[in-house]
Structures are given as C-alpha cells and as structure tokens.
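Asker: Predicted coordinates and the sequence they were generated for:
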Amino acid sequence: MNRFSYVRARDAREAVDVVSAHPTARFIGGGTNLLDLMKEHVTHPSHVVDITRLPLKGIEDTPDGGLRIGALVTNSEVAWNAEVKRRYPLLSKAILAGASPQLRNMATTGGNLLQRTRCYYFYDVGTPCNKREPGSGCGAKTGFNRIHAILGTSEQCIATHPSDMCVALAALEAVVRVTGKDGERAIPFADFHRLPGDTPQLDTNLKPDELITAVELPPEGFAAHSTYLKVRDRASYAFALVSVAAALTLDGGHVRSARVALGGVAHKPWRNPEAEALLTGKPATREHFQAVADALVRGAKGFGHNTFKIELAKRSVVRALEEAAGREGQP
C-alpha cells in the first residue's frame, strides 16, 4: 500500500475542497472496496478523505412521496429498513443477495454505487488492463473471461459492474444527489454509470470533485410485483453471472408498465426501455416475457468463456418476470 495523507472531513465542503486540491485524493466511507484496491496496488491515492462524520446517514420521506437514503447509510440498514422492505422490496432483496453480512454492515450506499469492477485483469497489476492503465490493452478479451460482459462492450474493455444494489436502483429509476465545487445536482440513475467506450477508466459521470450525498427513490416502488434474481456460482458471497431486477404494474392480468434491469452483463446496469415497452398492454404470459428477453439481449456478444451468458440472460429474464407476475411455472 502506498503512503497517503489522511483527512477527516468536518463537513461536505471541506471534503470537496481536499479532493479538488489533490487529483488523486479519494473519499472513504466503509472502505470495503477502496482498501482492497489500495492493498492490491491498483489505486494509489495521495489523500484519503474520511467522510464518515458527515450528516449523510438518514432515511427519510421526500416531498413527492419517495424515499431519500443518505450516502453513508449502510447496506444492512437499507435492506432491513421497514419502509424499504414495505415500499421497495426489490431493493431490499437485491442488497441481501450481495456480499456477506459483515460487508453489508460496513458498505455504504454511496460506496456501493462507486464499486470498481471485479475483473481479474483489473486487480492483477502484472497484466494489461485499459481500465487500470489506459492504453495498455485488455487482457480479458483473449484471456479467461467467464465473468465478463456480453452487452455494451468496446474494443477497450469487457468488464462488468459488480453491484447488486445498483441493478435494483436502475429498475426503480432512482436519482443520485451529489455536491461539488460547482454546487449540487441530481443525476438520473440511467446517466450515472458509463459504458466503457474509449475511456474505460471512467466508471461514472461524476465530476472528479463531486461527492454523493444521497440516493432518492421515486414514489412507485412496485411493491406488489417485483423480484430480484441472481444467478451465481455459489449460493452466497459471489458476484452475479447474471442478475435481473424485474418490476411490473399489472391490471387484470395485463401489464400496465414494466421495468427490467440486468446485472453481471455490462459495464453498468443494463436496461432497454424499448424492450420493456413490448410488454405494455400485453397479458403477463411467458410468450410475451420471452419477447422482452430476446429484445434485451439482442446484439449481445460473447468472448468464448462467457458466451453461455447470452442464453442464461434470456432465461433469467423470463424467470424473473414470471416471479414478479406471480406466474412462476405456468405455461
């Protein structure tokens, strides 16, 4: 681990000022990802800015009937919060599907959004990785790429975003609140994370000095018909090969609206509103769920070891939609 200066911020302005003054400075909350990256020599911050004393730990109603979750609320606190479980069970299920209880007790809401990929080549500093060292190449493309992306890839990177929570937040169409030198702003969740393109080292559209202060959930939580399905190599503490956050509004057996977000398949939680719209006004049947699955995965590309994910993603979407509709196992 490299030498660094430690600063405990007294308020958000001080935290932002330190990071603004030092380009390689990093905020730290729970530290469940940043410390790993530092110990593996993947990242080398000059300053670590401790934000754990900032007043960003509340869960409260918003004026429009939604819910505001502070950036420092732990994953465990979100998952077990009575209002989240009642109004946004999709989010609770997604968080509980991720990591171990010990990690959920430390990991924060803001930190979860900023997780770096779990690509083997990203963590192995002896191998080429454009995300870690732009221009060095992508070892995963011709290497062992079983866990890697099948959608939204580029010549530069085929890494995936590892978060479970973010997949649910994408389906719920959350909003990320941030503050920086230029003031506060709100970022729709669909615009928060980036696809790799030619700049795979950039995971989000945050400005370098911006600090996440909260995540806001809209009033509609799809409490009656939603589910989170995670397919992984073992039953606990494993990242998703494919995950699906499915949410439906039903009216007499017909779909009034649908949201489907995929995890484990792209550099960001993957959604396609045009594919979701195929369900609008249609009966909640396997035939129509299959059409959505095919549309969601259209254009997917495997790289050898991970080609199985294409069919796995389709089947997972159908199964998740059946579960959300309460029709699992029906023809």
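Answerer: That came in fine, so what should we check first?

Asker: Every contact and neighbour count from this point should use C-alpha atoms.
Answerer: Fine.

Asker: contacting residues for Ala107?
Answerer: Gly29, Gly30, Gly31, Thr32, Thr74, Asn75 (C-alpha atoms under 8 Å, 6 or more residues apart in numbering).

Asker: Run a quick neighbour tally on the second one.
Answerer: If I follow you right, that is Gly30. When neighbours are counted by other C-alpha atoms under 10 Å, Gly30 registers 24.

Asker: and if you look at the third one?
Answerer: The burial count assigned to Gly31 is 16, neighbours taken as other C-alpha under 10 Å.

Asker: so how far is Asn105 from it?
Answerer: 11 Å (C-alpha to C-alpha, to the nearest Å).

Asker: same check, this time on the second one
Answerer: Here the criterion is C-alpha to C-alpha. By it, Gly30 lies 9 Å from Asn105.

Asker: So Ile212 belongs to a helix, correct?
Answerer: No: if the criterion is DSSP: H, G, I helix; E, B strand; the rest coil, then Ile212 is strand and not within a helix.

Asker: So Thr117 sits against His161, correct?
Answerer: Yes: counting by C-alpha atoms under 8 Å, His161 is a contact partner of Thr117 at 5.3 Å.

Asker: Which one's more surrounded, those two?
Answerer: Taking neighbours as other C-alpha under 10 Å, Thr117 and His161 compare with His161 leading, 30 against 20.

Asker: List the contacts of the more buried one.
Answerer: Applying C-alpha under 8 Å, 6+ apart, the residues near His161 are Gln115, Arg116, Thr117, Arg118, Gly263, Gly264, Ala266, His267, Lys268, Pro269.

Asker: May I see the ChimeraX selection of the buried members of those residues?
Answerer: Buried members of these, defined by 16 or more other C-alpha atoms under 10 Å, are picked up in ChimeraX with:
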select :115,116,117,118,263,264,266,267,268,269
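
Asker: Use this one as the comparison:
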Amino acid sequence: MIRFDYSRPSGVNEAVQAGAGAQVAYLAGGTNLVDLMKENVARPLHVVDINRLPLDAIEEMDGGGLRLGALVTNADTAYDERVQRRYPLLSSAILAGASPQLRNAATNGGNLNQRTRCYYFYDVDTPCNKRNPGEGCGAIGGVNRIHAILGTSDHCIATHPSDMCVALAALNADIHVTGPAGERVIPIGEYHRLPGDEPWRDNTLKTGELVTAIDLPAEDFASHYTYLKLRDRLSYAFALVSVAVAMRIEDGAITEARVALGGVAHKPWRSPSAEELLVGEAPGDAIFATVAGAILEGAQGQGDNDFKIDLARRAIVRALHQAANGTPQSQTDKRIA
C-alpha cells in the first residue's frame, strides 16, 4: 500500500474543502475502498475520513418521503421500520447483498459509489480501461461470464455491482451531493453512467463532490413489489441478473410499473418505454414476456455471458409475477417463489 495523508473533518464544508484536491478519496465504511487500496487499484494521496459528519440519520420529509443520510449503514437502513413498511423493495434489495458483517459497516453513500467487481479491474497485471485509460478491455474476448449485456461499449463491459441501487432506480430516488460549487440534486437515473469512451467515470459526480443524502419519494409500492436476485450461490455473491419491480394494480389492471435490472450493465438498467407497455394491462404471461423482450432489446453477449440474455428474460417474467401476485422474493428463504 502506498503512503497517503489522512484527515478526519467534522463538518461537510470542511470535508469538501479537503476533498477538492487531486487523488483524494472519501472514506466511510471502507468496505470497498480499503480493498481497492490493498490491491493497489486505488492509490489516493489523501484519504478524507467522513465518519464524523452529521449524515447518519433517516428523516421524514414534507409530503411523506424519507431522507436517508449518506452515512446511515446499509443494515440500519434495511431494518428501519419506516423503510420496511413504506419501501420494502429497498429493504429487500439491501438484505440480498453482501453479508451481515458488511451491511453493518457499509454506508448508503458508499454503496452508491462502489466500483465494479470485474476481474480485470481488480488485477493490476491485466489490461483495463477503467483502471488505466487506453490499456484496452481484457474482458472483451477474455473471461466475461459476469459481464454486461446492455449498454456496453468497445472500451468496457463491466457491470455495476450494487443491489441497493437497483431498488433506488425503481423507486426514482434523488441523490443529494455537495461540492466546491455548492449543492445539487441528481436523479438516480442520471447518477450512474454507461461506459461510452470514458469507462473510468462510474458516475456524474464532479471532482470533490460528496454524497450527503438519498431522498425516497412518497409512493406506495408496498403491496406489489419484489427484488429477485440470481447468482452462483445463495449468499455473499454478486448478481448475475437481478430484477427490482415496483407495481400498482387497481381493479385487476396495472396502473404503474417500474422494472430495474442489476448485473447486466454499467448502471442499473431501466426501459421506461417497456414499462409503459404494462399500463392498463391485466397481469399475465403474454404481456410479461413482451415487456421482458422490450427491456432486453439490443442485449448482446460476449461469449461466456451469452446465457445472461435468456436468464434475464426469464427473471423479468418471474419477478413481474411475484410483484403482481403480492408474493415478493424472500431474502431469508431464498428459494425462488
């Protein structure tokens, strides 16, 4: 591990000032950053420990939403009574990820900003445009079983690893950030980005910006939802494909539906035009299959991950049935419902 400076500010403005320099990293739970530093992937010259900042509360918002502080742990978020009652999709997605020990340490802001688990990104002896721009992408033409099938580019086929962010995408969350230029709010759909020709940019944060909170709008998806995660083993594994569904049904017809996918792209993947196909329809195999096909339009495998296309299609249909039936996937009994 390289030598680095360390500071521990107690205020947000002080933290932003410290984070405005070159090669600075914010440290919260450390469940991702410390690993990256140990593997020599991340080489910050200054680590800013933000754990003293007053960002560790879950607060009611005017209008009925919830504001999740960036330093609230994943565990405290998932088990918060208000989250479980009003946003069970988010609670379920968080509990599908990592392990209890990691969820006790990992923070909401850190989860948003965690980096890909691509083998090539973590192995400094292999080419990776995300780690070293211009080197090439070792996964293209290499071992790519876990890699993306949507939104890829010739420069990168890595996937975003978060479960929490897939649920946030379906819930239309807003991300509050503050930086040298002041505060701003970024819709979750605009927060993460596709690789394009700048795969080293995971999100739309500007230099020195710090996530302070996540806002959950006041919406009722507590009756018809699910988070379905398919992986190589039932716990402590990243998704091959995951599906978050938030749905409203009135008089036997779907009045609103949101479908977000994880494990398939550089960001949580949504297709609003495909979701719109569900509106006004009665739940059923035919419409669900049509929507799955529309969501996966343009999906392309890279060889080892070709299976993900069919897996995602079947997972979307299964998740839509779970949500429509009001039988969400259990994160305790992980047999697929």
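Answerer: Nice, thanks for sending it over. Owing to the predicted nature of the structure, the values given are computational and were not obtained by experimental measurement.

Asker: And the TM-score between these chains?
Answerer: After superposition, the two chains reach a TM-score (TM-score structural alignment, normalised by the length of structure 1) of 0.98; 327 aligned residues with a C-alpha RMSD of 0.8 Å.

Asker: still on that earlier bit, what is the nearest of the contacts of His161 of structure 1 to Thr213 of structure 1?
Answerer: Gln115 (16.0 Å; C-alpha to C-alpha).

Asker: Give me the neighbour count for Ala277 of structure 1.
Answerer: 16.

Asker: Average offset of the longest helix seen in structure 1 relative to structure 2?
Answerer: Ranked by residue count and defined by DSSP state H, the top helix of structure 1 is helix 308-325. Mean deviation of helix 308-325 of structure 1 from its aligned counterpart in structure 2 after superposition (mean C-alpha distance after the TM-score superposition for structure 1): 0.3 Å.

Asker: In which helix or strand does the closest residue in space to His267 of structure 1 that isn't next to it in sequence reside?
Answerer: Leaving aside its sequence neighbours, His267 of structure 1 sits nearest to Thr160 (C-alpha to C-alpha, 6 or more residues apart in numbering; 4.3 Å). Assessed by DSSP states H and E, Thr160 of structure 1 sits outside every helix and strand.

Asker: Map Thr160 of structure 1 onto structure 2.
Answerer: Alignment note (TM-score structural alignment): Thr160 of structure 1 maps to Thr159 of structure 2.

Asker: With Gly142 of structure 2 as the reference, measure out to its match.
Answerer: Distance from Thr159 of structure 2 to Gly142 of structure 2, counting by C-alpha to C-alpha: 15 Å.

Asker: Just confirm Asp56 of structure 2 contacts Asp76, I think it does.
Answerer: No: using C-alpha under 8 Å, Asp56 of structure 2 is not in contact with Asp76; the gap is 9.8 Å.

Asker: gap between the residue most central in space within structure 1 and Ile150 of structure 1?
Answerer: The centre of structure 1 sits closest to Cys166, judged by C-alpha atoms, centre = their mean, with a distance of 2.7 Å. For Cys166 of structure 1, the distance to Ile150 of structure 1 (C-alpha to C-alpha) stands at 18 Å.

Asker: Around Thr152 of structure 2, how many other residues sit close by?
Answerer: Count around Thr152 of structure 2 with other C-alpha under 10 Å applied: 22.

Asker: from what I can see it touches Arg193, true?
Answerer: No: with contact defined as C-alpha under 8 Å, Thr152 of structure 2 does not count as touching Arg193 (10.8 Å).

Asker: Residues contacting stretch 185-203 of structure 2, please?
Answerer: Residues contacting stretch 185-203 of structure 2 (C-alpha under 8 Å, 6+ apart): 113, 115, 129-133, 151-157, 168-169, 172-177, 204-205, 265-268.

Asker: which stretches of the stretch 1-150 of structure 2 form helices?
Answerer: Using DSSP state H, counting those that start in this stretch, the helices of the stretch 1-150 of structure 2 run over 12-18, 33-38, 74-79, 81-86, 88-95, 100-105, 108-113, 119-122.

Asker: for these, which one sits closest to Ser273 of structure 2?
Answerer: helix 88-95 (21.8 Å).

Asker: Can you spell out which helices and strands pack onto the closest one?
Answerer: Secondary-structure packing of helix 88-95 of structure 2 (3 or more C-alpha pairs under 8 Å, 6 or more residues apart in numbering; DSSP states H and E): helix 74-79, helix 81-86, helix 164-170, strand 224-230, strand 241-250.

Asker: Report the contact partners of the match of Thr160 of structure 1.
Answerer: Thr116, Arg117, Cys118, Ile146, His147, Ala148, Gly263, Val264, Ala265, His266, Lys267.

Asker: at 10 Å what do you get?
Answerer: 115-118, 146-152, 194-195, 239-240, 262-268 (C-alpha atoms under 10 Å, 6 or more residues apart in numbering).

Asker: Same question for Leu168 of structure 2.
Answerer: So Leu168 of structure 2 contacts 87, 89-90, 93, 112, 174-175, 187-189, 214-216, 244, 260, 268 (C-alpha under 10 Å, 6+ apart).
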